[in-house]
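K.L.:
here is a sequence together with a model predicted from it:
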Amino acid sequence: MTSAAGTPVRRVEVARVLPVEASVAFAWVADLRTHPRWMVATRLDGPAGHGPELGDRCTMASGPGARRDPASALGRLVVLDRMVVEQLERPSTAASRVGRTRLRKLGPVLHGEAGFDVVPVDVGRCRVVWWEEAWLAGPLPRAVTALPVGLALRVFMHLSLGRLARALDRR
């Protein structure tokens, strides 16, 4: 796959079947305010609206120091990920409609896109596909940074979807 500019796109996907109806899983993955509850070492910095709504903006801080007080996390390995919601389509189990959320990454560390596809399986299960196409913002080219970023994201996404499955299983 290539981008509109002809640059190879490195898409990372992690999927998991969850034991909940698609609309429940969608509520958790589409609402940026819930992400710190299930994403590994992640904190919401700044508002995420009352969403999820198109145009919602937020900054996520992820990394070993992210769960600590933001003032004390300075100097630790924390990646700030500013994003805006650009697509939001709710799923429907009855209509076999896939729910989709797409976010654009605005920097300062990461550029690219990310999203969640929530695929209804049956009344009590759905498949959540988390995907990312991300690379480090300058000075190195996208072709150089997309692979190591993708490898780190794959581990992060796998662990986080496991946490989401456990959180939804407990409710």
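P.N.:
Nice, thanks for sending it over.
K.L.:
alpha carbons only for contacts and neighbour counts from here, please
P.N.:
Noted.
K.L.:
the spatially closest residue to Arg10 that is not a sequence neighbour: which element?
P.N.:
In this structure, Arg10 finds its nearest non-sequential neighbour in Glu133, 5.8 Å apart by Cα to Cα, 6 or more residues apart in numbering. Assigned by DSSP states H and E, Glu133 falls within strand 125-136.
K.L.:
so how far is Thr101 from the residue nearest to Arg10?
P.N.:
Separation of Glu133 from Thr101 (Cα to Cα, to the nearest Å) stands at 14 Å.
K.L.:
where do the helices sit along the chain?
P.N.:
Here the chain has its helices, by DSSP state H, at 22-30, 35-38, 142-170.
K.L.:
nearest to Val79, out of the ones you listed?
P.N.:
Between Val79 and the helices of the chain, the shortest gap by Cα to Cα is with helix 142-170, which sits at 11.6 Å.
K.L.:
try this one next to it:
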Amino acid sequence: MSRVAVHATVDIPAPAEHVWELLVDWQMHGEWVPFTRAEGGAAEGEGVEAWTGVGPIGFLDTMVISEWTPPTRVAVHHTGRLVRGEGRFDLLDIPGGRCRVTWAELIDLPLGPIGRAGWIAVGPLARLMLHTSLRRLAKLFE
């Protein structure tokens, strides 16, 4: 099985403590992650579910929180049928009362060579989704 990495970073005009509160409010993900609604827990070992799609067309991303370190990191293990791998948000306070948020994913590609070939098409969309989402998150603090 192949693994691919994708990540995005944004600087947000708020301290990590404030950004953390919104970042891990899973029901608020729909405000900044396009086409996604989510719900879930608030501690290591608890589950998170996110539906990404339009209407009935989409996929369910099930996860288990593998690290919960407020206000600096939340990591998940993707356990779904379509999305498997590891994901995390890292928050770092930077000068000026701001913080830097990095969203990183290590995605396990299914289907061997077919999955790697599919990543050629899907990879740029995944990168765009992460970048767009983080820019939308930052706008919530402007």
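P.N.:
Cool, got the structure. This structure is a prediction, so every number in the text was calculated from the model and none was measured.
K.L.:
what would you report as the TM-score here?
P.N.:
Scored against TM-score structural alignment, normalised by the length of the second structure, the superposed chains reach a TM-score of 0.86; 140 aligned residues with a Cα RMSD of 2.1 Å.
K.L.:
picking that back up, and the helices of the first structure: which comes nearest Gly115 of the first structure?
P.N.:
Using Cα to Cα, the helices of the first structure put helix 22-30 closest to Gly115 of the first structure, at 8.7 Å.
K.L.:
the closest one - contacts with which helices or strands?
P.N.:
If contacts are counted by 3 or more Cα pairs under 8 Å, 6 or more residues apart in numbering; DSSP states H and E, helix 22-30 of the first structure sits against strand 99-108, strand 110-122, strand 125-136.
K.L.:
again, 7 Å this time
P.N.:
Using 3 or more Cα pairs under 7 Å, 6 or more residues apart in numbering; DSSP states H and E, the elements in contact with helix 22-30 of the first structure are strand 110-122.
K.L.:
give me the buried stretch members for the strand it packs on, please.
P.N.:
Leu110, His111, Gly112, Glu113, Ala114, Gly115, Phe116, Asp117, Val118, Val119, Pro120, Val121 (16 or more other Cα atoms under 10 Å).
K.L.:
for stretch 113-126 of the second structure, same thing?
P.N.:
In stretch 113-126 of the second structure, counting by 16+ other Cα under 10 Å, buried: Arg116, Gly123.
K.L.:
where's Glu53 of the first structure relative to Ala22 of the first structure, distance?
P.N.:
Distance of Glu53 of the first structure to Ala22 of the first structure, computed by Cα to Cα: 18 Å.
K.L.:
those two: which has the busier surroundings?
P.N.:
More crowded of Glu53 of the first structure and Ala22, by other Cα atoms under 10 Å: Ala22, with 29 against 18.
K.L.:
identify the residues contacting the more buried one.
P.N.:
Contact analysis of Ala22 of the first structure by Cα atoms under 7 Å, 6 or more residues apart in numbering lists Pro91, Thr93, Val118, Val119, Pro120, Arg125, Cys126.
K.L.:
excluding sequence neighbours, find me the nearest residue to the residue nearest the centre of the second structure.
P.N.:
Centroid check for the second structure by Cα atoms, centre = their mean gives Trp103 as the closest residue, at 5.7 Å. Distances taken as Cα to Cα, 6+ apart put Phe89 closest to Trp103 of the second structure, at 4.6 Å, once the chain neighbours are dropped.
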